[in-house]
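# From the sequence below, what's the structure:
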Amino acid sequence: MSWPGGTLLEGRPAPPRIPPPARSTARSLGELALVILLVVLAAFATHTTDLLIVIVALIVMIMLHELGHFATAKWSHMKVTEYFLGFGPRLWSVRRGETEYGIKAIPAGGYVKIVGMSNLEEVDPADEPRTYRQQPFHNRLIVALAGSTMHGVMAVLLIWTYFTFAGVPSSSVVQVQALAPLAHGADPARQAGLHAGDVITSADGRRVTGVNMLAGVIGAHAGQAVKLGVRRNGMVRHLTVTPATETANGKAQGRIGVELAEGNSSIGPVRAVGRSFVALGDTVTASFSALGQIFSPHGLSSYWHDLTNAQAAKASEHSTVRIQSIYGAVRTGVQGAEAGWGGLVAVLVSINVFVGIVNLVPMLPLDGGHVAVAVYERIRSRRGRAYHADVRKLAPVAYAFLLFLGFIVVSALYLDITHPLANPFH
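I've put the predicted structure just below:
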């Protein structure tokens, strides 16, 4: 995205644009494409495509977060000089206009460099009108909030896509989750031709309305043939299964050797919009609840106990609210992908919501810190005279927060390696 120099600098002619040599740019793009191709081929060769999918999804998530800042900064006429994935030494970059785009060596996030983010930054006087600090309050607020907003948009789009194409969970839809041979070796479901993923639509001539209803029909027909209507890959077929007899509480019951679960019912793209926002709201509520538990005095005490006590760390493997590092998040994402694309979507939605919320914590260098500074400056400004906060006074608090954040990141990585969380999809 580019803007005419005359518009941005109030009539000042735009500086001459010097494009990079076409040959070097083409060569850089070719080298990047070759690296990407080699990574993809390696993933297929080593059967780690699920890992590759998760990593690519996280990279896209990071870059879309930064795209929110980038696009709104450009829209606000701010000068953006860098748009990078990663930190540290440059691995690859290309310049377009006044902005350099590229990849750096440490894949710990991404950033957009907007000129004049604070009063500490020295800026060319010619660029001062286009600095972040000189923009109206509403523009600074929009830019600071854009990253977390993008996470919300991504979460809604992921949920909507899943609901549109896979449907929404419904208690009236019964799906075969897995085949499970009975204790004495009988396997009626497999013998009848049932497969994991089949949706059972009817039993003994009656429409299936839930797991309990189907279990009741099967249980009442021990040793008797039962006709099942089964939907598989969009087609309905009819199978005949003869439940084996098992005794429970002194009473003979029919069993066919399956694990049943609620399936999905189709709702279409329009109805999926409303359901997507409801699901997002539920996820946001659950995330706030989890964060409240984690960072409460009791939660922090328990976390320290997990770090210093091997037995407690072992028990935390089954926790549903333990902090995860990026390594742990990738691992859970791979487990979700192995369980099906619904599992992967659930993990990606949770990550988006979590990152979006945490990023709004009102502490520098997080986006929420920039929001807090902008609001404070707005309150302190009087009669058209803009007030600029002295960021140097906030430095001790920011450094303390970064130390705390670093401790959480390193300790979470330690727990994820030594005591990884149990697979939530089993």
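
# alpha carbons only for contacts and neighbour counts from here, please
OK.

# can you give me the strands for this structure?
Secondary structure of the chain by DSSP state E: the strands cover 80-96, 99-114, 168-179, 199-203, 206-207, 226-232, 235-241, 244-248, 251-255, 258-265.

# Out of the ones you listed, which one sits most buried?
Ranked by mean neighbour count under mean count of other CA atoms under 10 Å, these are led by strand 199-203, which reaches a mean of 23.

# Show residues contacting stretch 60-76.
Contact with stretch 60-76 is made by 1-3, 79-80, 83, 85, 109-112, 114, 135, 139, 142-151, 154, 352, as judged by CA atoms under 8 Å, 6 or more residues apart in numbering.

# who's in contact with the residue most central in space within the chain?
Nearest to the mean C-alpha position of the chain, by CA atoms, centre = their mean, lies L348 at 2.7 Å. L348 makes contacts with A57, A155, G333, as judged by CA under 8 Å, 6+ apart.

# would you turn those into CSV with distance to T418 and neighbour count?
Converted to CSV, the contacts of L348 look like this (distance: CA to CA, whole Å; neighbours: other CA atoms under 10 Å):
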residue, distance to T418, neighbour count
A57, 25, 16
A155, 30, 26
G333, 18, 26
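
# Helices - which of the residues you listed land there?
Taking DSSP state H, the ones among the contacts of L348 that sit in helices are A57, A155, G333.

# Can I get those residues in a markdown table including distance to T7?
Shown next, in a markdown table, are these (distance: CA to CA, whole Å):
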| residue | distance to T7 |
| --- | --- |
| A57 | 37 |
| A155 | 35 |
| G333 | 45 |
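
# returning to what we had before: nearest approach to R23 belongs to which of the strands of the chain?
Between R23 and the strands of the chain, the shortest separation by CA to CA is 11.7 Å, and it involves strand 80-96.

# That closest one versus strand 99-114: what angle between them?
170 degrees (axes from the mean of the first three to the mean of the last three CA atoms, to 10 degrees).

# Now show me the structure for the sequence below, then we'll compare the two:
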Amino acid sequence: MSAALFVLGVLVVAAGLAISIALHELGHLVPAKLFGVRVTQYMIGFGPTVLSRRRGETEYGVKAFPLGGYIRMIGMFPPHKGEPEGTIREDSTGLVQQMSQISADAKAYEASQYGPEDAHRTFVALSVPKKLVVMLGGPTMNLLISVLLMTVMACGIGMPAVTPTVQAVSECVLPADAPADADCEGEQEAPALAAGIRPGDTLESIDGHEIEAWSDVTEAVRTSGDRTVPVIVERDGETLHLEATPIVDARPVLDEEGAAVRDAEGELVTEQVGFLGVSGTPDLVPQSPAVVPELAWTTFSRTGELILTLPVRLYEVGQAAFGSTERDPDGPLGVVGVSRLAGEVAAADQPGFEVREKVGTMVSMLASLNMALFVFNLVPLLPLDGGHVAGALAEGARRLLARLRGRSDPGPVDMSRLLPLTNAVALVFLLMTVLLLYADIVEPITLFP
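Predicted coordinates for the structure are as follows:
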């Protein structure tokens, strides 16, 4: 494995992830500024500031740990109503008093960041629809990036598929459940071999059916019975007209994806159909843009399932990291794990896994990462975007209910009251990050074990 290529793969995915984070925050920044909110910071990463420049009223910069980003808008919490800042009611005790004090301190800090002249430029002053646009702008940007990368992958680079170019020709007709090392002694010669079809031939027509995909080959052969049918192939730039006589034999039933169907006992399900004895060549085949919505939905569904089962998946990661169980290759990964896989892809020296396949895999990884950022940020918990979205929806519902009851406007929802819960969620995320970091080091997931 080339160390230089490994590092290159890590850098490519790291740069792609950094750009995705930057565009995510841009998805928040642009609508916030369009709606007149005063944005004081646009930062990529966390920790100490490495580089920054002020443009107008906003500081743009990069921080030491590029594992996320944020924009800082003034007035995220509503101002105090009728009480001096920091006041706690005398009937508040214990946990309630502590939570109220945290809320009061947060409001006091927010209020110190702007004057009365900017009160109309706060986030909390926005209407509910505008709040939703600002908070959904980031995740939506990740969704668009993911769909764009999927389009590049599916329509430009191509998706894995079997092409009508013959990879191998069977020497004889073996039973459908014959072992891979079975020999041909005493068995009937395969129809394709008898017809003169050779590896490298491209099948263009079988029994008058034009061949565009491997599924066309399967359908034409299986429905041909045992008749002698014309077969047209292209070999070294020359068109050859051949004749083949498929045999009717017990062959596996195929599902919609072309995989063999098995029964409850694991036995192959077979049917009597035509058999020719050729196999196609796996390759990356560009697809129609029409496949992108289905591809995006499949990726979204799988990501959503992963996030919904995240506590269980993290428990399994912990068992693998600290116990003797094997790690699920489809489980969650941390930054180190993703970087390792990217390096393996770039440095891989595997037959049939060349530059085009490597680029496609990299693009697919970045598409999946952006879909993960989209779905994860919709979780309705602070400090995620979904928590602010939930707060805006609650505010809209409360105001609508007040209007229907003929009551006065209750004002914005005070999200500062949820700061203790926000800190708890942030701590859980930190522990999750540490666990995945440790697991990625001691029990890594690899593409080529």
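
# follow-up on the earlier one: right, and the strands of the first structure - which one's nearest A422 of the first structure?
strand 168-179 (19.5 Å).

# So which elements touch that closest one?
With contacts defined as 3 or more CA pairs under 8 Å, 6 or more residues apart in numbering; DSSP states H and E, strand 168-179 of the first structure has these neighbours: strand 199-203, helix 211-219, strand 258-265.

# In a markdown table: those, plus distance to P129 of the first structure.
Shown next, in a markdown table, are those (distance: least, CA to CA, whole Å):
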| stretch | distance to P129 of the first structure |
| --- | --- |
| strand 199-203 | 63 |
| helix 211-219 | 65 |
| strand 258-265 | 54 |
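
# Looking at those, which is nearest to E100 of the first structure?
strand 258-265 (45.7 Å).

# that older thread, mind checking which of the helices and strands packed on strand 168-179 of the first structure is nearest G369 of the first structure?
Judging those by CA to CA, what sits closest to G369 of the first structure is strand 258-265, at 41.4 Å.

# which residues touch the closest one?
Against strand 258-265 of the first structure from outside (CA under 8 Å, 6+ apart): 166-181, 189, 199, 210-211.

# what about 7 Å?
Outside strand 258-265 of the first structure, the residues that touch it by CA atoms under 7 Å, 6 or more residues apart in numbering are 166-171, 173-180, 189, 211.

# Quick check: of those, which lies closest to R275 of the first structure?
V168 (8.5 Å).

# which residues touch the aligned residue in the second structure for D416 of the first structure?
By TM-score structural alignment, D416 of the first structure lines up with D440 in the second structure. Contacts for D440 of the second structure (CA under 7 Å, 6+ apart) come out as G334, V336, G337.

# Pull the contacting residues for the counterpart of V39 of the second structure in the first structure.
With TM-score structural alignment as the matching criterion, the partner of V39 of the second structure in the first structure is V80. Going by CA under 7 Å, 6+ apart, V80 of the first structure touches T99, K113, I114, V115.

# could you dump these to JSON lines with distance to G299 of the first structure?
As requested, the contacts of V80 of the first structure are arranged in JSON lines below (distance: CA to CA, whole Å):
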{"residue": "T99", "distance to G299 of the first structure": "44"}
{"residue": "K113", "distance to G299 of the first structure": "36"}
{"residue": "I114", "distance to G299 of the first structure": "37"}
{"residue": "V115", "distance to G299 of the first structure": "39"}
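
# tell me which of those residues are still there in the second structure?
Contacts conserved in the second structure for the contacts of V80 of the first structure, using both residues aligned by TM-score structural alignment, their matches' CA atoms under 7 Å: T99, K113, I114, V115.

# check contacts around the aligned partner of the second one in the second structure.
Put plainly, it is K113 of the first structure. Using TM-score structural alignment, the equivalent of K113 of the first structure in the second structure is R72. Listed by CA under 7 Å, 6+ apart, the contact set of R72 of the second structure reads V39, T40, Q41, Y42.

# How about the second one, nearest residue that isn't a chain neighbour?
Think T40 of the second structure. T58 (4.4 Å; CA to CA, 6 or more residues apart in numbering).

# Pull the number of nearby residues for P412 of the second structure.
P412 of the second structure is flanked by 21 other residues according to other CA atoms under 10 Å.

# Chain neighbours aside, what residue packs nearest to it?
E395 (5.8 Å).

# Help me confirm that that neighbour comes into contact with V413.
Yes. Look at E395 of the second structure against V413 with CA atoms under 7 Å: they come within range, at 5.4 Å.

# related to what we said a few turns ago, which one of the helices and strands packed on strand 168-179 of the first structure lies closest to T49 of the first structure?
Judging these by CA to CA, what sits closest to T49 of the first structure is strand 258-265, at 26.0 Å.
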